[in-house]
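*Asks:* Model the structure of this input:
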Amino acid sequence: MEIWHNPRCSRSRAAKQRLDDEGVDYTERRYLDDAPTAEELDDVLTKLGKEPWEIARTKEPAYPALLEHDRAQWIEHMVANPSLIERPIIIDGDSARIER
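*Replies:* Model (predicted):
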């Protein structure tokens, strides 16, 4: 199991704390410092059953208001600007979820 974590985000900290409290073995990925590759993000999006624009943080300065719904183009933009990726994302084998 892996969590894409931003320690400055209260929701991300809460999700990490739940995993700790449950004694779950996981890897923490601080995705702002260690951005996913396009392939990794594409894989996680597939596991989530989402398109990149569906998990984009719309209030981030890098949000591409005029970018068409082109999956590859969005993925490249999100890899270059990982703050756009909603958090936290928990990846467990063939599934993934965004903790709310």
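*Asks:* Every contact and neighbour count from this point should use C-alpha atoms.
*Replies:* OK.
*Asks:* Tell me how far S95 lies from L48.
*Replies:* To L48, S95 is 7 Å away according to CA to CA, to the nearest Å.
*Asks:* Secondary structure of R13: a helix, I assume?
*Replies:* Yes: counting by DSSP: H, G, I helix; E, B strand; the rest coil, R13 is found in a helix.
*Asks:* and it, how many residues sit next to it?
*Replies:* 16 (other CA atoms under 10 Å).
*Asks:* Then A14?
*Replies:* Using other CA under 10 Å, A14 has 15 other residues around it.
*Asks:* Tell me the buried residues in the helix or strand harbouring D20?
*Replies:* Using DSSP states H and E, D20 sits within helix 10-21. By 16 or more other CA atoms under 10 Å, the buried positions in helix 10-21 come out as R11, S12, R13, A15, K16.
*Asks:* Please provide the structure for the following sequence as well, for comparison with the first:
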Amino acid sequence: MITIWHNPQCSTSRKVLDLLRAEGHEPRIVEYLKTPPSRAEIAAVVKQLGIPARGLLRKKAPPYAEMGLGDPALPDDRALDAMVQHPVLIERPVVITGKGARIGRPVEAVREVL
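*Replies:* This is a model prediction of the structure:
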């Protein structure tokens, strides 16, 4: 099962979805702004990505600067709490498979887990 945390308004997210379909996959689509993942789900994906939680933060989202999330020593708990409070802070798209998870930036990065 392949899952994509998707924002249909994002061209990169749409390109990743197109790539998945072109590769013969019909993923489970989670529009994470409408149906935000839980803190536990975000933490699990961060673990699959093998990055600190701050690595999943979308720096271009307005709450990023407003909440002072740019500190390189930002604790994972604070980053996770921020993403739960403001799902727009979750970098997009994220593809999750049985082989792991990847942020689709660049788009081709998701091929690593297909």
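*Asks:* before we move on, back to that, next secondary structure element downstream of the helix holding D20 of the first structure?
*Replies:* Downstream of helix 10-21 of the first structure (by DSSP H and E), the next one is strand 27-29.
*Asks:* what's next to whichever helix or strand comes after that following strand, contact-wise?
*Replies:* In the C-terminal direction, the helix or strand that comes right after strand 27-29 of the first structure (DSSP H and E) is helix 38-48. Contact with helix 38-48 of the first structure is made by E51, P52, I75, E76, V79, I91, D94, S95, A96, R97, as judged by CA atoms under 8 Å, 6 or more residues apart in numbering.
*Asks:* Also stretch 82-93 of the second structure?
*Replies:* In contact with stretch 82-93 of the second structure (CA under 8 Å, 6+ apart) are residues 4-7, 12-13, 16, 32-33, 36-39, 56-59, 61, 63-64, 103-105.
*Asks:* Can you give me the stretch of the first structure that that stretch aligns onto?
*Replies:* Using TM-score structural alignment, stretch 82-93 of the second structure lines up with residues 77-88 of the first structure.
*Asks:* Would you work out how far apart the start and end of the matching stretch are?
*Replies:* Counting by CA to CA, you get 19 Å between the two ends of stretch 77-88 of the first structure.
*Asks:* any idea how far D71 of the second structure is from the residue most central in space within the second structure?
*Replies:* Residue closest to the average C-alpha location in the second structure (CA atoms, centre = their mean): V94, at 3.7 Å. The gap separating V94 of the second structure from D71 of the second structure is 23 Å, by CA to CA.
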